[in-house]
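Student: Below: sequence and its predicted model.
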Amino acid sequence: MLLAGPEGSGRGTFLQALSTAVPWTASVAPGRLARGKAGASKLKGSWVNARPGISAEALTDLRLLKSFSAGVPSYGDPSQIESAKQGRRSHRTTKHVYATGGLPPLAAGDQFFRRILLVSFPKKLSPSGSGPGGTDPSLRRKLLEEKLLEEKLLEEKLLEEKLLEERDGILQWAAEGLRRVLRAQADGEGFPSARPAEKTRKRWESLSGPIGRFKAARLEVTGDPQDVVSKERLYRIYKKFCQQERVFAETKTEFTQTLTEDPRGEAKRRTLQSGGNQVPCYVGVKLTG
């Protein structure tokens, strides 16, 4: 699961609530897991690996993300190799939940996007009565009865009851979600909240910077060689889109590089008018909206 949104949008609050409701949690960065045994060993016994502050650059390792989303061993990991040599069944059971401020453009297939649960936190929360970024600094105290005991707040009986009610509410909410998952599994269906791969791809693109947002809003990548748009025209429409969105437009070179990372589209010279000259074009894409 990836939680994507700006600072102060509630991503950190969600992770705190999750770590409170699930006692068996870890917090290991994906980069450390990629380096092997030292990171992977910290996941033993953990149901969830919840990690905030993951940069877009850290998510560009598609091989690593594919391995996590598939839940299969990575045999570049020494601990996995050791388990395999000893004949033990080796697989990951920890679910990964990462919070990030933005997503990188990513050329991945449908299989990857079917395995990703992408949750957007699009708006910053009001900082009124909150700490920096809109996060309630006393959230953990409110959720944990033990914290209340430590800080000697038991005399505030009404507050204690309110906090216990909040904690129980989170657990009830999670238990209801589990029931939906188990019912879907029994009926031979997929994860209840999962979206089709193409919808997840569109959402990913809409959170991956101006080019991604433009692609999600105005382009359809078809892979059909008959769908052709001139580079000059498409970049002009992209710059107008950026002006409307009040965001900085990347250069034409960056625009081309990002669009052609998708294997379904490519940059080629084509003749757009009968008797005309060939011009640089994007092939396999068409404008929408």
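Tutor: Everything's here; your move.
Student: going forward, measure contacts and count neighbours with C-alpha atoms only.
Tutor: Noted.
Student: so how far is Gly169 from Ala17?
Tutor: 11 Å (C-alpha to C-alpha, to the nearest Å).
Student: who's more crowded, the two?
Tutor: Per other C-alpha atoms under 10 Å, whichever of Ala17 and Gly169 has more neighbours is Ala17, with 17 against 13.
Student: mind checking which helix or strand the more buried one is in?
Tutor: Of the helices and strands defined by DSSP states H and E, Ala17 is found in helix 11-21.
Student: Show the subsequent helix or strand relative to that helix.
Tutor: strand 25-26.
Student: Show me what the helix holding Ala17 is packed against.
Tutor: strand 48-54, helix 139-143, helix 157-186 (3 or more C-alpha pairs under 8 Å, 6 or more residues apart in numbering; DSSP states H and E).
Student: for the stretch 51-200 of the chain, what spans make up the strands?
Tutor: 95-100, 118-120 (DSSP state E, counting those that start in this stretch).
Student: next, the one to line up against it:
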Amino acid sequence: MKKLIMPFLLMLVLLLSACGGETTEKSSEKKEANKSETITYQSENGDVEVPANPERVIVLSSFAGNVMALDVNIVGVDSWSKMNPRFEKLKDVEEVTDENLEKIIELDPDLIIGLSTIKNVDKLKEIAPTVTFTYGKLDYLNQHLEIGKLLNKEKEAQEWIDSFKADSKAAGEEIKAKIGEDATVSVIENFDKELYVFGDNWARGTEILYQEMKLNMPEKVKQMALEQGYYAISPEVLSEYAGDYVIFSKNAEGDTSFQQTETYKNIPAVKNNQVFEANAKEFYFNDPLTLEYQLEFFKKSFLGQ
């Protein structure tokens, strides 16, 4: 009996090993097939063949939050995104620029994304499919939708857009009910020794406040910043641009000495404790992760939620 059992067991082991090897081989083949699958993305510069499921994306400017919001892996990122305290997922990601070609090659990207102003685009295209966007050509929500299309996640991008618009509208209605239909809101930021006011499409929460919540922009800001998106002013004339409420995107390491002047202290919004300070590094962008944070900041600031 033992003589019969032993050959049978040996055959069973060999059969299982063969099946296991075949499964592993098929799994590897499947991975390779997924890696080689592509889609055609219609970029502003023409059709580009890109991975259907990108796994190693390099973002050279602006769009890291969009990519992360769609749960796609980033292996290299620009310095501005890297310094954002809220982008914790980028903590161990390599910082790169459009001139770090050797480092980019080492990172072995399967897709590169950046603004149309980046350098070395032709060289980058030799490393991996490269897609660029012109800043401001699309509004902030359509920009996210386009990145969704690029990453083969259009449905997820659209679902986020619909949800965010509804949440912003509801919060805006509550805020208007509290501060009044005619109340004005301005957004300012200090950078180096300059002071800026912003229109309705230059990040810093402006898209939420003006486009989604329909809050009022001071007339002076409308005149000087709405078309260009931003406008540099001196602290001495800030009172002319300050609304009933002021969102201050503050660079703590920049020059904030104007806040100690009597001119600043006598601005009605300052006297009424209606200046809400945010960390500029967390407010620079208008990607989904930043927008969600900005919306919560506004709800907390205006409504105490």
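Tutor: Looks like it arrived, so ask away. Computed from a predicted structure; not experimentally measured.
Student: Mind checking the TM-score on these two?
Tutor: In this superposition the chains share a TM-score of 0.25, using TM-score structural alignment, normalised by the length of structure 1; 128 aligned residues with a C-alpha RMSD of 6.5 Å.
Student: May I see the helices and strands packed on helix 11-21 of structure 1 arranged in CSV, with distance to Arg233 of structure 1 as well?
Tutor: Below are the helices and strands packed on helix 11-21 of structure 1 laid out as CSV (distance: least, C-alpha to C-alpha, whole Å):
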stretch, distance to Arg233 of structure 1
strand 48-54, 36
helix 139-143, 50
helix 157-186, 47
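Student: Name the stretch among the ones you listed that sits most buried.
Tutor: Of all those, strand 48-54 has the most neighbours on average by mean count of other C-alpha atoms under 10 Å, namely a mean of 19.
Student: helices and strands around it, which ones?
Tutor: helix 11-21, strand 25-26, strand 95-100.
Student: for the last one, packing partners?
Tutor: Just to be clear, that refers to strand 95-100 of structure 1. Strand 95-100 of structure 1 packs on strand 2-4, strand 48-54, going by 3+ C-alpha pairs under 8 Å, 6+ apart.
Student: Save those strands as TSV, and put in distance to Leu159 of structure 1 too.
Tutor: Output for those, formatted as TSV (distance: least, C-alpha to C-alpha, whole Å):
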stretch	distance to Leu159 of structure 1
strand 2-4	30
strand 48-54	28
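Student: Thr258 of structure 1: which of the ones you listed is closest?
Tutor: Taking C-alpha to C-alpha, strand 2-4 is the member of those nearest to Thr258 of structure 1, at 19.8 Å.
Student: Remind me what that closest one packs against, helices and strands.
Tutor: The contact analysis (3+ C-alpha pairs under 8 Å, 6+ apart) places strand 2-4 of structure 1 against strand 95-100, strand 118-120.
Student: quick revisit: quick one: closest of the helices and strands packed on strand 95-100 of structure 1 to Leu65 of structure 1.
Tutor: strand 2-4 (10.8 Å).
Student: in structure 2, which spans are strands?
Tutor: Applying DSSP state E to structure 2 gives strands spanning 38-43, 46-51, 57-59, 74-77, 94-95, 111-115, 130-133, 185-191, 194-198, 230-233, 245-250, 275-279.
Student: winner for burial among those?
Tutor: Burial of these is given as mean neighbour count (mean count of other C-alpha under 10 Å); strand 57-59 ranks first at a mean of 27.
Student: For it, which helices and strands make contact with it?
Tutor: Secondary elements touching strand 57-59 of structure 2 (3+ C-alpha pairs under 8 Å, 6+ apart): strand 74-77, strand 111-115.
Student: ok, back up a step: out of the strands of the stretch 51-200 of structure 1, deepest packed?
Tutor: Comparing the strands of the stretch 51-200 of structure 1 by mean neighbour count (mean count of other C-alpha under 10 Å), strand 95-100 comes out on top with a mean of 22.
Student: any idea of the angle it forms with strand 48-54?
Tutor: Following axes from the mean of the first three to the mean of the last three C-alpha atoms, to 10 degrees, one obtains 10 degrees for the angle between strand 95-100 of structure 1 and strand 48-54.
Student: Determine which of the helices and strands packed on strand 95-100 of structure 1 approaches Gly12 of structure 1 most closely.
Tutor: strand 48-54 (6.5 Å).
Student: To Leu182 of structure 1, which of the helices and strands packed on strand 2-4 of structure 1 lies closest?
Tutor: strand 95-100 (16.4 Å).
Student: Quick one: work out the angle between the closest one and helix 11-21.
Tutor: Using the same axes, to 10 degrees: strand 95-100 of structure 1 against helix 11-21 is 150 degrees.
Student: quick revisit: which parts of the helix holding Ala17 of structure 1 are buried?
Tutor: 11-13, 15-21 (16 or more other C-alpha atoms under 10 Å).
Student: which residues touch the closest residue to Leu163 of structure 1 other than its chain neighbours?
Tutor: Excluding the flanking residues, the one nearest Leu163 of structure 1 by C-alpha to C-alpha, 6 or more residues apart in numbering is Lys142, at 5.1 Å. Going by C-alpha atoms under 8 Å, 6 or more residues apart in numbering, Lys142 of structure 1 touches 148, 163-164, 166.
Student: and of the helices and strands packed on strand 48-54 of structure 1, who's closest to Gly212 of structure 1?
Tutor: strand 95-100 (15.9 Å).
Student: so which of the helices and strands packed on helix 11-21 of structure 1 comes closest to Leu118 of structure 1?
Tutor: Set against Leu118 of structure 1 and scored by C-alpha to C-alpha, those come closest in strand 48-54, at 14.2 Å.
Student: what's near enough to touch Gly148 of structure 2?
Tutor: 70, 154-157.
Student: redo that, cut-off 6 Å
Tutor: Applying C-alpha atoms under 6 Å, 6 or more residues apart in numbering to Gly148 of structure 2 gives the contacts 154, 157.
Student: Compute the distance between Arg32 of structure 1 and Leu2 of structure 1, please.
Tutor: 17 Å.
Student: which of the two has more neighbours?
Tutor: Shown here are Arg32 of structure 1 and Leu2; by other C-alpha under 10 Å, Leu2 has more neighbours (19 against 12).
Student: Same list (the contacts of Lys142 of structure 1) but as CSV, adding distance to Glu205 of structure 1.
Tutor: What follows is the contacts of Lys142 of structure 1, written out as CSV (distance: C-alpha to C-alpha, whole Å):
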residue, distance to Glu205 of structure 1
Leu148, 43
Leu163, 38
Leu164, 40
Glu166, 35
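Student: got TSV for the strands of structure 2, with distance to Ile105 of structure 2 too?
Tutor: Output for the strands of structure 2, formatted as TSV (distance: least, C-alpha to C-alpha, whole Å):
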stretch	distance to Ile105 of structure 2
strand 38-43	20
strand 46-51	17
strand 57-59	11
strand 74-77	11
strand 94-95	12
strand 111-115	11
strand 130-133	13
strand 185-191	34
strand 194-198	38
strand 230-233	37
strand 245-250	36
strand 275-279	34
